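# can't give you the sequence, but here's the structure:
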């Protein structure tokens, strides 16, 4: 059985998952922020916050992960695994393979 740090190698980081899913839906960062604000009724999310998530500067909290799942039509467990992988990577998990 693989330990959690070894699993990081096999799991996409949340920054990668959010960016790829957003682009696949044809959304800009601003459009995703607006979609999240409209869906959640919470106007506090901005394009800048989406950018921080996608650059790996911040990991969206549980509240925004729930709305990201709904807005980007992603399975909750996939987004949660991606968030865990990002946290482990920040804490010195194994180096990620270069994605080119």
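The structure has been received and is ready for your questions. Please read these numbers as outputs of a predicted model, since none were measured by experiment.
# every contact and neighbour count from this point should use C-alpha atoms.
Fine.
# which residues touch residue 37?
Counting by Cα atoms under 8 Å, 6 or more residues apart in numbering, residue 37 makes contact with 43, 44, 45.
# to clarify, my last question referred to residue 54.
14, 15, 16, 18, 19.
# make CSV out of the contacts of residue 37 and add distance to residue 65 and secondary structure.
What follows is the contacts of residue 37, written out as CSV (distance: Cα to Cα, whole Å; DSSP: H, G, I helix; E, B strand; the rest coil):
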residue, distance to residue 65, secondary structure
43, 15, coil
44, 14, coil
45, 12, coil
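# most neighbours among the residues you listed, which one is it?
Among the contacts of residue 37, residue 45 has the most neighbours (other Cα atoms under 10 Å), with 17 neighbours.
# try this one next to it:
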């Protein structure tokens, strides 16, 4: 007789989603709660989305505040964050990450190159002198 496999421990993104939804909060509300608790007004719902989609992993500062506002032990979030980082670092070297080193999504080339559109510059070299954005 074999023993059942150990329970699968979630990565950080799904764990955050589960706890956020259990509270009935939107990403915007979660960001607002984090800002209020931490006294930092610069966190947006976009960053919460990035954490949940695992495009980014929050650092220790935000992990502590996430634990506080979601009422989850910080060690649970820290372990999930470490697991997510390990999986991401293993996957980064695998196929399907990015087709060409340095290529941006959508096939667009880097700074100063318009991807060959008619009338555009293909010289490269970044921003023009005196240009403002």
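Thanks, I have the structure now. These numbers were taken from a predicted model, which means no experiment stands behind them.
# re the thing from before, considering the contacts of residue 54 of structure 1, which are maintained in structure 2?
Retained in structure 2: 14, 15, 16, 18, 19, out of the contacts of residue 54 of structure 1 (criterion both residues aligned by TM-score structural alignment, their matches' Cα atoms under 8 Å).
# of these, closest to residue 74 of structure 1?
The closest of these to residue 74 of structure 1 turns out to be residue 18 (Cα to Cα; 9.4 Å).
# counterpart of that closest one over in structure 2?
Mapped onto structure 2 by TM-score structural alignment, residue 18 of structure 1 lines up with residue 16.
# stretch 26-42 of structure 2 maps to which residues in structure 1?
Taken onto structure 1 by TM-score structural alignment, stretch 26-42 of structure 2 occupies residues 28-44 there.
# so how far is the matching stretch from its chain's centroid?
With Cα atoms, centre = their mean, to the nearest Å as the basis, stretch 28-44 of structure 1 stands 15 Å off its chain's centre.
# what range in structure 2 does the helix ranked longest in structure 1 sit on?
In structure 1, assigned by DSSP state H, the helix with the most residues is helix 76-90. Counting by TM-score structural alignment, helix 76-90 of structure 1 pairs with residues 74-88 of structure 2.
# and the gap between residue 70 of structure 2 and residue 89 of structure 2?
Using Cα to Cα, to the nearest Å, residue 70 of structure 2 is found at 27 Å from residue 89 of structure 2.
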